[in-house]
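A.B. asks: Predicted model and sequence follow; I will ask about them next.
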Amino acid sequence: MLSAGRLAPDLLMRAPEAVALLGDGDGGLKPRSRTHLEQEMLAAVRRADNAVQGVTAARGVRRRELFRTSAADIVGSYGTESQPAEADQGALVDLVGGAVSDLTAATLAGTLRAVVREGWGDTLPTRFAIIGMGRFGGHELGYGSDADVLFVHEPRDGVDEQEAAEAANKVVAEMRRLLQIPSADPPLLIDADLRPEGKSGPLVRTLTSYEAYYRRWSLVWERHALLRAEHVAGDEELGRRFTELIDPLRYPADGLGDEAAREIRRLKARMESERLPRGADPKLHAKLGPGGLSDVEWTVQLIQLRHAAREPGLRTTRTREALSAACAAGLISSEDAAVLDEAWVLATRVRNAVMLVKGRAGDTFPTAPRELGAVGRYLGYGPGHAGDMLDAYRRTARRARGWWRSCSMAGREVLPGPPCGF
């Protein structure tokens, strides 16, 4: 584990007591449930004298659990003398994505409780909920991912709207500050750029404000982004009502029109043009390159926008689950679903490998030979086979790229094929 890269050793050096997890058999590396994590963090907050101490304790739990997940990922990828490497790479991707997403949700819940407790006692003057977006809402976070969120609140009975809004904004500002205070624990960055009107829009809105905005002004990209929206922390009833509000937008009864599909194609092309790093090889960029994460995810999301109103199985925030549902509904053949799933799993594992090896997030293969070899080892390639790894990645991505082109241009996806079994 220590030879795999920088992330796991760095986490262990900051919390050496976590080494005990490695001696606890299979149970020591099994990710803990979100409920268990949240209970531990809330208990730590209750014991703390103030919000800073409470969030520090929650971040310590997060550090330990990131180590647990990274160790489980490494052992599953490399194997041991007594247990061979995990054959189902998709299972490892799901393990990491689910564990890190649950951990992030629990950390936000603990931080929210600490902030409210210190500033307002037991009751905030407004109901407050956090909605996970993007890979967070999809249960697909990586080790170095930010938390993409929306904030929604609703004034309690008898509370002035301005007072409620001020309280909600103070909560958000303090949560962000506490989760980024420099310390031995990794920071958790909160990103709310997917909110209505983007960076220029209000950071926090009432449920009524969201309803008015989405009814009159919502753009294609905003409806598209809502496909991954899921309540992750705060008031559950308010989170449920927000989900009910956005369901008709993200699962439109009349599907997706041609103009909206063209707009999505334009947005994706613009994103790739503006965000691909200068000098990077696009064919090896796991997120924005041909056949990378965005190709697969946007393909699946186009299918959801077109058909989710009629196919309940497509109403999920998770990419692989939606892809399986599309296959089961006959919207994509088993062979093509397998191609997309393989590409998505591989691209996700590349990003996880880069973080494990380098200790910082990245979307493309390292150039340093030693780091590239470590990524290859994680992906199952022996010494001297880095070139084979890169060739295999290009082939897998090239097959997936063709499906984005055909899906984005077509009005329907139904293709013949055998039953799903990928």
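C.D. replies: Sure, I can see it.
A.B. asks: only C-alpha atoms for contact and neighbour calcs from this point on.
C.D. replies: Fine.
A.B. asks: For the residue nearest the centre of the chain, which residues are in contact?
C.D. replies: The residue lying closest to the centre of the chain (Cα atoms, centre = their mean) is Arg135, at 2.2 Å. With contacts defined as Cα atoms under 8 Å, 6 or more residues apart in numbering, the neighbours of Arg135 are 141, 148, 228.
A.B. asks: Below is structure B, check it against A:
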Amino acid sequence: YRVAVRDLRAHYGLPRLNNRHPCAMTICALGKCGGRELGFASDIELMLIYAGNGRTTGPRVITTAEFFDRLVSEINNVIDARREGIFELDLRLRPYGKAGSLGVSLDAFRRYFAPGGDAWPYERQALVKLRPIAGDVKLGQQIIKLRDEFIYNDDPFDIAAMRAMRERQIRHHVTAGTVNAKLSPGGLVDIEYLVQGLQISYGHRYPNLRVTNTSEALTALAAVGVLTQQDYVHLSEALSFLQNLINALRMVRGNTKDLTVPPIDSEEFVYLARRMRYEAGHQVQLNYDLTNHTTRVQEINARILN
């Protein structure tokens, strides 16, 4: 970040608002990075938000929009993350995704994510994980305040939209007859979506639910009585198991994409069990634990969301 800013300032000077005040910016993390849940080869999902419109001070003058678009590109180039490997930058959660500007003005953020804006329900849900990690502290506080207004309000959570998203994920990314540790019914995403839905539903009443980490959110949901102690224990155990399973799958395969659990009679399954610290010859226990956790997650989801 500092390297990219230094290089851009040498060419274009300092970005300033139309009132000549310095144009602040904040880098926000989302997803696993926002939740402080990065695992092996997780994507780093980021959104750069700047204060508003203006121009740079020169020697070459460009708009603040151009400056911060170029800053995001420079950060991406400096990091130069591998496309297949550890910690790939993902900038698609910005307004309008790949069709939108790399840098996002505060006003554009406000218009897009506000109730009645163009954001899809799943995009607003993703803001649960938003966390400022670099840049101007005051602007970061403004962004968090806006985020809270957009998602932690009295509006009912759109369960139908969440279910539709899960059905699309399963239909497009899960092969029939296989188990995907992340996307299959009872997988990691079912836990994350359930927790985020409960946070959005009750966060206006209980501010301590407005946390970005899934495990911390589970603890907070149990503390205020939204989750029973038994459901809290089962979901927490399943969360830890599935996170470890996904890390192990990525290590065994050396890539981030294929999270399908191998057949129990395969050599790869033996390696997977070993990576998860199951004793030699006890890989059947891994299959039992996977079935047990995913079945419980499905049961809890069906009971709470219905």
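C.D. replies: The structure has been received and is ready for your questions. This structure is a prediction, so every number in the text was calculated from the model and none was measured.
A.B. asks: TM-score for this pair?
C.D. replies: Scored by TM-score structural alignment, normalised by the length of the second structure, the superposition of the two chains gives a TM-score of 0.86; 291 aligned residues with a Cα RMSD of 2.6 Å.
A.B. asks: Just the buried ones from the contacts of Arg135 of the first structure?
C.D. replies: Burial by neighbour count, judged by 16 or more other Cα atoms under 10 Å, picks out 141, 148, 228 from these.
A.B. asks: Specify which member of these is nearest to Leu194 of the first structure.
C.D. replies: Asp148 (7.4 Å; Cα to Cα).
A.B. asks: Now do the same for the closest one: its match in the second structure.
C.D. replies: When the second structure is aligned by TM-score structural alignment, Asp148 of the first structure is paired with Glu45.
A.B. asks: how far away is Ala160 of the second structure from Arg296 of the second structure?
C.D. replies: 21 Å (Cα to Cα, to the nearest Å).
A.B. asks: of the two, who's got more company?
C.D. replies: Per other Cα atoms under 10 Å, whichever of Ala160 of the second structure and Arg296 has more neighbours is Arg296, with 16 against 11.
A.B. asks: so who does that one touch?
C.D. replies: 186, 234-235.
A.B. asks: try 10 Å this time
C.D. replies: The contact partners of Arg296 of the second structure, by Cα atoms under 10 Å, 6 or more residues apart in numbering, come to 186, 231, 234-235, 238, 302.
A.B. asks: Repeat that for Val189 of the second structure.
C.D. replies: Applying Cα under 10 Å, 6+ apart, the residues contacting Val189 of the second structure are 166, 169, 181-183, 195, 239, 242.
A.B. asks: And the strands in the second structure, which stretches?
C.D. replies: 15-17, 25-30, 44-50, 54-56, 89-90, 103-105, 131-135 (DSSP state E).
A.B. asks: Which residues outside the shortest one are in contact with it?
C.D. replies: Outside strand 89-90 of the second structure, the residues within contact range by Cα under 10 Å, 6+ apart are 30-31, 42-47, 75-76, 79-83.
A.B. asks: gap between that strand and the chain center?
C.D. replies: 11 Å (Cα atoms, centre = their mean, to the nearest Å).
A.B. asks: What residues in the first structure pair up with that strand?
C.D. replies: Under TM-score structural alignment, the match for strand 89-90 of the second structure is residues 190-191.
A.B. asks: After superposing, tell me the mean distance of the matching stretch to the second structure.
C.D. replies: Stretch 190-191 of the first structure, aligned to the second structure and superposed, deviates on average by 1.2 Å (mean Cα distance after the TM-score superposition for the first structure).
A.B. asks: which other helices and strands contact the longest helix seen in the first structure?
C.D. replies: Taking DSSP state H as the criterion, the first structure has its longest helix at helix 89-120. Secondary-structure packing of helix 89-120 of the first structure (3 or more Cα pairs under 10 Å, 6 or more residues apart in numbering; DSSP states H and E): helix 34-47, helix 51-78, strand 126-132, helix 134-137, strand 147-155, helix 161-180, strand 230-234, helix 334-358.
A.B. asks: ok now it, how far from the chain's centre?
C.D. replies: Distance, centroid of helix 89-120 of the first structure to centroid of chain: 11 Å (Cα atoms, centre = their mean).
A.B. asks: and what of stretch 168-187 of the second structure?
C.D. replies: Counting by Cα atoms, centre = their mean, stretch 168-187 of the second structure comes out at 19 Å from the chain centroid.
A.B. asks: Equivalent analysis for stretch 395-405 of the first structure, please.
C.D. replies: Taking mean C-alpha positions (Cα atoms, centre = their mean), stretch 395-405 of the first structure and its chain are 22 Å apart.
A.B. asks: Flag every buried residue along it.
C.D. replies: Buried, per 16+ other Cα under 10 Å, within stretch 395-405 of the first structure: 396-401, 403-404.
A.B. asks: so how far does stretch 304-320 of the first structure reach from one end to the other?
C.D. replies: Stretch 304-320 of the first structure end-to-end distance (Cα to Cα) = 12 Å.
A.B. asks: matching residues in the second structure for it?
C.D. replies: The aligned range for stretch 304-320 of the first structure is 199-215, by TM-score structural alignment.
A.B. asks: quick check: angle from the longest helix of the first structure to strand 230-234?
C.D. replies: 40 degrees (axes from the mean of the first three to the mean of the last three Cα atoms, to 10 degrees).
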